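my questions concern the predicted model and sequence given below.
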Amino acid sequence: MALAKLGAVVLDCPDPRALAAFYAEVLGGTVEGDGEWAELKAGDGRSLAFQAAPGHVSPKWPAPDNSQQFHLDLVVDDLDTAEQGVLALGARTLDAEDRSRTWRVYADPAGHPFCLCAC
């Protein structure tokens, strides 16, 4: 028997509303909240939340002397199309040189790493 259920994954960032808007464009859904806390409510009932963190320092990737802390794997149908979309929204490439792989690594506008993964 489980002791708890997962409510939301929360990302620290300098601007919760702006980062929630970025992920809303990538994943769909609606953004709620403002100020210190914003939450992306996806159409499937899942949520991703964003919390203001003054002095936020982005994780480094790859960096053997620093932890990336976590990353999101986002499943897509077409890597090239998804890549064009996330770059247009403000993501930056961290590791997408190997075009033969079924995944590519990016950083969101606040510097959190995420992967686009082909189905």
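The structure has been received and is ready for your questions.

all contacts plus neighbour counts: C-alpha atoms, from now on.
OK.

helices of this protein, start to end?
Per DSSP state H, the chain carries helices over the ranges 16-27, 79-88.

residues in contact with the closest residue to Val75 other than its chain neighbours?
Nearest in space to Val75, with sequence neighbours left out and distances taken as CA to CA, 6 or more residues apart in numbering, is Cys117 at 4.8 Å. Contacts for Cys117 (CA atoms under 8 Å, 6 or more residues apart in numbering) come out as Asp73, Leu74, Val75, Val76, Leu79, Thr102, Trp103, Arg104.

which of those residues fall in strands?
Among those, the members falling in strands (DSSP state E) are Asp73, Leu74, Val75, Val76, Trp103, Arg104.

which of the contacts of Cys117 count as buried?
Neighbour counting by 16 or more other CA atoms under 10 Å classes Val76, Leu79, Trp103, Arg104 among the contacts of Cys117 as buried.

go ahead and confirm the first one touches Ala118.
Yes - the pair formed by Val76 and Ala118 meets the contact definition of CA atoms under 8 Å, at 5.2 Å.

what about versus this one:
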Amino acid sequence: MAIATLGPVALDCPDPRSLADFYARVLGGKVEGAADADWIDLTLDDGARLAFQLAPGHVPPQWPRPDRSQQFHLDLEVPAGEMDAAQEQVIAWGAKLLDDGGGTRSWRVFADPAGHPFCLCAC
């Protein structure tokens, strides 16, 4: 029996508002919080939430490096036929392609503008 429910997944970053805006472009939803706040929420249309917390000394993970572990990552699903367009869009919004698998697999690894790894996964 569960004793809790999952609240927002919080990402440390140097600029909470800009990272919230990046994920709002990718996932949709509503960004809440003052532009200069230390904590910004993104509430998605299905009620799921991401939060972005100011971390002045933020050191981004590096993928794949065991000494700078990714710690966690987000898998974001996109329709299989839209993978290339989704890749172009997230890069235009500030993501960096880390690994496309040579075009032979159904997922690609990126870093968001603050350096957190995430995958676009064909569904």
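Cool, got the structure. Fair warning: this is a prediction, and the values are worked out from it, not measured in the lab.

so how far is Arg17 of the second structure from the corresponding residue of the second structure for the residue nearest to Val75 of the first structure?
Alignment note: Cys117 of the first structure maps to Cys121 in the second structure; criterion TM-score structural alignment. Per CA to CA, to the nearest Å, Cys121 of the second structure is found 25 Å from Arg17 of the second structure.

how about the nearest residue to the counterpart of Gln87 of the second structure in the first structure, chain neighbours excluded?
By TM-score structural alignment, Gln87 of the second structure lines up with Glu83 in the first structure. Leaving aside its sequence neighbours, Glu83 of the first structure sits nearest to Leu116 (CA to CA, 6+ apart; 7.6 Å).

quick check: the gap between the one you found and Leu48 of the first structure.
17 Å.

compare the two (neighbour count), which wins?
Leu116 (23 against 18; other CA atoms under 10 Å).

where do the strands of the second structure begin and end?
Under DSSP E, the second structure gives strands at 9-13, 30-32, 39-43, 49-54, 74-78, 96-99, 107-111, 117-122.

would you mind listing the buried residues in the shortest one?
Read that as strand 30-32 of the second structure. Applying 16+ other CA under 10 Å to strand 30-32 of the second structure flags Val31 as buried.

what's next to that strand, contact-wise?
With CA under 8 Å, 6+ apart as the criterion, strand 30-32 of the second structure contacts Ala20, Asp21, Ala24, Ile40, Asp41, Leu42, Thr43, Leu44, Asp45.

tabulate those in a markdown table, adding columns for distance to Pro60 of the second structure and neighbour count.
Output for the contacts of strand 30-32 of the second structure, formatted as a markdown table (distance: CA to CA, whole Å; neighbours: other CA atoms under 10 Å):
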| residue | distance to Pro60 of the second structure | neighbour count |
| --- | --- | --- |
| Ala20 | 16 | 26 |
| Asp21 | 18 | 18 |
| Ala24 | 20 | 17 |
| Ile40 | 19 | 25 |
| Asp41 | 20 | 21 |
| Leu42 | 20 | 26 |
| Thr43 | 24 | 20 |
| Leu44 | 24 | 16 |
| Asp45 | 28 | 11 |
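
which two from those end up farthest apart in space?
Ile40 and Asp45 (16.4 Å; CA to CA).

burial of the corresponding residue of the second structure for Leu94 of the first structure, as a residue count?
Aligning on TM-score structural alignment places Leu94 of the first structure opposite Leu98 in the second structure. For Leu98 of the second structure, the number of neighbouring residues by other CA under 10 Å comes to 16.

excluding its backbone neighbours, what's nearest Leu98 of the second structure?
Phe110 (4.9 Å).

any idea how far Leu6 of the second structure is from the one you found?
25 Å.

same question, Pro60 of the second structure
Counting by CA to CA, the gap from Pro60 of the second structure to Leu6 of the second structure is 24 Å.
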